[in-house]
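**Student:** when you get a sec, could you give me coordinates for this:
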Amino acid sequence: MLKGKACVNCRRRKIKCDGEKPVCSQCARSNGSFEDCEYPGGGPTQTQILEERISHVQSRIHQLENPSEIISVPLHHPYDPASIANFDFAPNRSWSAPSHSRRLPTTRSPMTTPSPVSRSPALRSISTATLTHIQEPPPDVMQLVADAFYHHCPRFGFFLNIERFHKSFLLQFPVGHPARPSAALINAVFLWGTHLSPTLAETYDERAFLRNTLHYLSKDLSSSHPQKVLHGIQAEVLLSYYYLKNGKVLEGNYHANAAVSLSLSAGLHRIRTPGTSNIFQGNIRPSNPALPSPTDGIEEGERIDAFWAVLVLNNYWVAIQESHLMFYDLQNVEVDTPWPMDSTEYELHLLPQESSGTIKNFLENTSIEGMSITALHAKAAVLLEQATVLRTHGKKPASCSEALIQLDSLIDQFKSNFPLLDRLNSRAPGRETLLITQMMAHVATIKLHQPFSDGHKHSRDKSLFSAQSIAGLTRDMMPTRALQIDPILGVLWTSACEVIMQEMSRSTANHGQWMPLLQVMLSQMTKFSAGSVLMKFLVTRLQRKFTTTTTVW
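**Tutor:** Below is the predicted model of the structure:
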């Protein structure tokens, strides 16, 4: 290659560099012993860009903690690409400070309280005055919390092996003991458990668990807990979903980015990279020094599931805000980690010996791997993110025809190979995840084609068919309360409603055809809005924008 074009690592070691991007062959073969592969003179490095994003989110949280310095927070409005609007879940008032930045009353039953530790402006606001020692609930109450949590946890990114987690969760050791989950994760589980159970909320203060979760996040990472990294990622994921459900966008942004940052720094995107397979058998060293070798297939499976849970969360945020500005572009990170499997497949050691280019091969349609329910969900999240990015580029069909056609074909193929939901028992495991997954694929089609639907009949027809399909799935499946927790559901319904409402605005002659489909989705959104600030915001936005359909509500 040309002189002076080698990456920083190869130049420092004076070895031949092939100049491949984002990672050259020498760095790829280093199995984590080299630093990030970066090229001089190419502007900010990927690491610098990601650090800047985290810094930006931290500064915005700081502004929220000091309301005298700011009146409102302008964010991208994802449902009106033609204009910039405030993505604010309380449209009639300015943003308030995050709940954990206010001084809260002493709790009735808090969980633990060591000295405060600071990782972000949000955490620096937590003082010893607001953290008091909390006794854990008795075993029977802990079981109730666990039951409430496990019933809904697939909807908010819980990726750990439930059987193993449950055993350690109920152990009668103090919080922080290495045999138990990390302190932040225990508090995060109690946070969600009390949030989901009105009975528990009458006795235990949800806000206390939130404060303690935030307090322990950074403290755990500097501890000697054997699972501090993986449990830290899990706690960040749970917090991000919690904030999103409760309409706290900036806080949710921050914890989503923290989860991705921890995952990448731990090398969870490079599991089973060529030269690092079978690491739990001890014959090959791990691909990254941040984590010890997994003890068995289940533990390695947890790490694989962790990466894909974080990717799904990241892509949810990209789809909601239609921007990579505050988020990682994980599709352009070299991902070798295999698609997630069912827990029994991990136990049977059915992982491939080696894995490389997982997302790249999927997008290029050169791989048929990954058919578990979790893998299908992750693939749909990738497709949704890709369609969102193409949509927000604002290009006309002629200038992005190749990329659009290729992605459109991949989405169609994905949907054609999808399991038939009507053949699954209503209590079948994973049925709700499959419902969400299929809706995500249809919304990927909508995001791809709706910008061109006014001038292109093909795009209009595909958008309408996908919206009809989402309405049909909603009518036939009758979503349960468990789905109410999944924040992406409101975004999916909103996309479908907008397509149908746009079609109704073109002509009043076909209102009778579209109104029943619209009613199915809007009635579910209204029903679920009672427990979700995000859903309530989306319903209100639709009401304001489409005044001709207000009788539906």
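**Student:** only C-alpha atoms for contact and neighbour calcs from this point on.
**Tutor:** Will do.
**Student:** which element is encountered next along the chain beyond the helix or strand where Gln438 lies?
**Tutor:** Using DSSP states H and E, Gln438 maps to helix 431-449. Sequence order places helix 457-477 as the next helix or strand after helix 431-449, per DSSP H and E.
**Student:** pull out the buried positions in that following helix.
**Tutor:** The neighbour-count check on helix 457-477 (16 or more other Cα atoms under 10 Å) flags 459-460, 462-471, 473-475 as buried.
**Student:** elements contacting the helix holding Gln438?
**Tutor:** Using 3 or more Cα pairs under 8 Å, 6 or more residues apart in numbering; DSSP states H and E as the contact test, the elements touching helix 431-449 are helix 373-392, helix 401-416, helix 457-477, helix 488-506.
**Student:** ends of stretch 166-182, how far apart?
**Tutor:** Stretch 166-182 has an end-to-end distance of 13 Å (Cα to Cα, to the nearest Å).
**Student:** again with stretch 165-183
**Tutor:** Using Cα to Cα, the end-to-end distance of stretch 165-183 comes to 13 Å.
**Student:** chain center to it, what's the gap?
**Tutor:** 26 Å (Cα atoms, centre = their mean, to the nearest Å).
**Student:** can you list contacts of that stretch?
**Tutor:** 112, 139, 142-143, 146, 186, 213, 216, 220, 224-228, 231-232 (Cα atoms under 8 Å, 6 or more residues apart in numbering).
**Student:** and His255, helix, strand or coil?
**Tutor:** helix (DSSP: H, G, I helix; E, B strand; the rest coil).
**Student:** here is the second sequence; please produce its structure so I can put it next to the first one:
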Amino acid sequence: MTLAPSSLAKGQACLDCRRRKIKCDGVRPICGPCYRAQRYEDCEFGSTLNSKTPSRMQRIENDIALVEHRIMDLQIHSSLPLQTLRRDHSGRNGVQTNSTQTQVLQIALETIVARAEEIGFFLHLPKFRSLCFGTAGSRERPPSALTDSICLWAAVISPSESLRKPENKFLARAVQASTTISASSHRLKILYGIQTEILLCQYFLHKGRLVEAQYHLSIAVSFAVVGKLAHIGSTGSQFTFRDSIERGEYIIGYWTVVALDGIWSSMLNFPSHFGSESILNADTPWPLEMDTYERNPPIFPPMNTVRAFMENVPNEKEPSRLSVLAKAAILLQKADCISREWQPNMSSRDSAAYFQRFSELNERIRTFRVNSPNTLAGYPPAFKPRVILAHSVAHVATLQLNRIFMANAQCRELALASCKSIVWTIHSADWKSMAHIDPIIGSIWSTTAGMLFEEITRIQTVPGAAAVVADLRNGYDEIVLSVSHFSKDSAFMQFQLTQLCGN
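**Tutor:** This is a model prediction of the structure:
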């Protein structure tokens, strides 16, 4: 913590103390009054009267407002006009009766099970089913925005024309109803809000509609921030859970958002709403597999979860699939941030400090890759896409960090080794037997192919390099074929294929 001055200049108090009209001591990162009141997440200094730096919540709100304006511009020219999103969705105007809606939702839940991890559905399915089809009018019943989002994905996935046909209707209803969750009095509105927005942002990415995808991810992040989900289990936290399953749902929901934010910000050049430094303060425990929460596992005290991970402190015997993915995403985001910090005109002192951080992160990524499960064997088909994504994210983190120094032989070797590891992952995945995969992996694989293409171009005229060039071409071709395979299912993957074919 930094020491506070004896008397604060006007506007130097933290935002929360100013809102509560109490005296602030100015201690950072958490002032005394906020620390004693256990208002850790509310204590922010980024928006004082003398500062031009917005607070984290203000950055999120600004990003959301910007994307909302862009969405409005798109809707003016869209085949789904804005008026469509304002239609009544209570059951009138041709929408199904309650009994039909129940039947459709039952079918939809069965339809998405096989792709639940891929599309971001993380809730405990048996419990969710009982809440959906339990007592009518129950305050625990999931909101229509969430059930419509599930039906929307079922319409995308289902081979049944009768379920696929109302896709636009489900989309309109889900998007419109999603705007009402935050204002509701539902006990689980944070949890259900995150789940709804994740399903919607994944849908829009699948469709290649990146503006809307970014918008709905922003809303998911805002739910996580407002709900203070980075500090589940912290001393003095106000969380009360009905059971260990509900606790697990919140933990899994939080890390799902963290993983998406880290991967998308790095691979799609979206603004990160958490940031690699902010996420270091998270002490919510790493997620377990959902069936572990069914067994009421012991609750351990908070442990500076992310900071301990970055310092390579061992804390998990058997990491879950989501835990591995979230860690890989954090490393990727950190690699992206450090690569952007490099300036050719740095002073000797700054340059030395930079390369110290650079080397430490390279080593941390290496140890993470070595210690992570290194096989794709044994995973059921429903779990395989997430494992492939986690492997790909971990390897592309090395590529992202080292590619700006390709003139350096060691950095080039590390970058190319990570590319070959991704090609090995693709080959080992037996992708021809898979029908679907998370579309964000298309961006990772395209980045990898781009790196291979650059290296092929660089050495193809070098004497004696024919065997190396042939090996690189085989890797490049494997990526193109795999992206082509999955592009039949996703507009975003189709776009990535178009980019590859332009090389």
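**Student:** quick one: neighbours of Gln496 of the second structure, just the number.
**Tutor:** Other residues near Gln496 of the second structure come to 26 when the count uses other Cα atoms under 10 Å.
**Student:** Lys415 of the first structure and Asn31 of the first structure, how far apart?
**Tutor:** 36 Å.
**Student:** how about Asn365 of the first structure?
**Tutor:** For Asn365 of the first structure, the distance to Asn31 of the first structure - Cα to Cα - is 27 Å.
**Student:** higher neighbour count, the two?
**Tutor:** Asn31 (19 against 14).
**Student:** map the more buried one across to the second structure for me.
**Tutor:** Counting by TM-score structural alignment, Asn31 of the first structure lines up with Gln38 in the second structure.
**Student:** wait, that match touches Gln238, no?
**Tutor:** No: under the criterion of Cα atoms under 8 Å, Gln38 of the second structure makes no contact with Gln238, lying 9.4 Å away.
**Student:** thinking again about what came up before, contacting residues around the match of Asn31 of the first structure?
**Tutor:** With the criterion set at Cα under 8 Å, 6+ apart, Gln38 of the second structure makes contact with Gly236, Ser237.
**Student:** for the one 3 residues further on, same thing?
**Tutor:** With contacts defined as Cα under 8 Å, 6+ apart, Glu41 of the second structure is in contact with Lys228.
**Student:** in what helix or strand does it lie?
**Tutor:** In the assignment (DSSP H and E), Glu41 of the second structure maps to no helix and no strand.
**Student:** distance of it relative to Cys34 of the second structure?
**Tutor:** From Glu41 of the second structure to Cys34 of the second structure the distance is 9 Å (Cα to Cα).
**Student:** now swap in Arg321 of the second structure and tell me
**Tutor:** Counting by Cα to Cα - Arg321 of the second structure and Cys34 of the second structure are separated by 36 Å.
**Student:** and Ile459 of the second structure, by the same measure?
**Tutor:** 59 Å.
**Student:** same drill for the two, tell me which one is more crowded.
**Tutor:** The neighbour comparison of Ile459 of the second structure against Cys34 (other Cα under 10 Å) goes to Cys34, with 20 against 14.
**Student:** how much does whatever helix or strand the more buried one lives in stray from the first structure?
**Tutor:** According to DSSP H and E, Cys34 of the second structure maps onto helix 32-36. Superposing on the first structure and averaging over aligned pairs (mean Cα distance after the TM-score superposition for the first structure), helix 32-36 of the second structure comes out at 3.9 Å.
**Student:** in that helix, what counts as buried?
**Tutor:** Gly32, Pro33, Cys34.
**Student:** ok, stretch 121-131 of the second structure next?
**Tutor:** Applying a neighbour-count criterion of 16+ other Cα under 10 Å, one finds Phe121, Phe122, Leu123, His124, Arg129, Leu131 buried in stretch 121-131 of the second structure.
**Student:** do the same with stretch 349-360 of the second structure
**Tutor:** Applying 16+ other Cα under 10 Å to stretch 349-360 of the second structure flags Tyr354, Phe358 as buried.
**Student:** so where is stretch 516-524 of the first structure in the second structure?
**Tutor:** Aligned by TM-score structural alignment, stretch 516-524 of the first structure falls on residues 474-482 of the second structure.
**Student:** contacting residues around the aligned partner of His62 of the first structure in the second structure?
**Tutor:** Under the alignment (TM-score structural alignment), His62 of the first structure pairs with Met72 in the second structure. Neighbour list for Met72 of the second structure: Leu82 [criterion: Cα under 8 Å, 6+ apart].
**Student:** Met72 of the second structure and His216 of the second structure, how far apart?
**Tutor:** Note on Met72 of the second structure: its distance to His216 of the second structure, by Cα to Cα, is 14 Å.
**Student:** now swap in Asp477 of the second structure and tell me
**Tutor:** Per Cα to Cα, Asp477 of the second structure is found 34 Å from His216 of the second structure.
**Student:** ok, Gly502 of the second structure next?
**Tutor:** Distance check for Gly502 of the second structure against His216 of the second structure: by Cα to Cα, it reads 30 Å.
**Student:** go on, Ser446 of the second structure?
**Tutor:** Ser446 of the second structure is 24 Å from His216 of the second structure, where distance means Cα to Cα.
**Student:** so Glu369 of the first structure: helix, strand or coil?
**Tutor:** Assigned by three-state DSSP, the conformation of Glu369 of the first structure is coil.
**Student:** what is the neighbour count of the closest residue to it other than its chain neighbours?
**Tutor:** Of all residues not flanking Glu369 of the first structure in the chain, Trp339 sits nearest, at 7.3 Å (Cα to Cα, 6 or more residues apart in numbering). Using other Cα under 10 Å, Trp339 of the first structure is surrounded by 22 other residues.
**Student:** where's Trp339 of the first structure, which helix or strand?
**Tutor:** Using DSSP H and E, Trp339 of the first structure sits in no helix or strand.
**Student:** same check on Pro286 of the first structure?
**Tutor:** Per DSSP H and E: Pro286 of the first structure is located in neither a helix nor a strand.
**Student:** just to revisit the earlier point, who has more neighbours out of Asp477 and His216 of the second structure?
**Tutor:** It is His216, of Asp477 of the second structure and His216, that has more neighbours when counted by other Cα under 10 Å, with 27 against 14.
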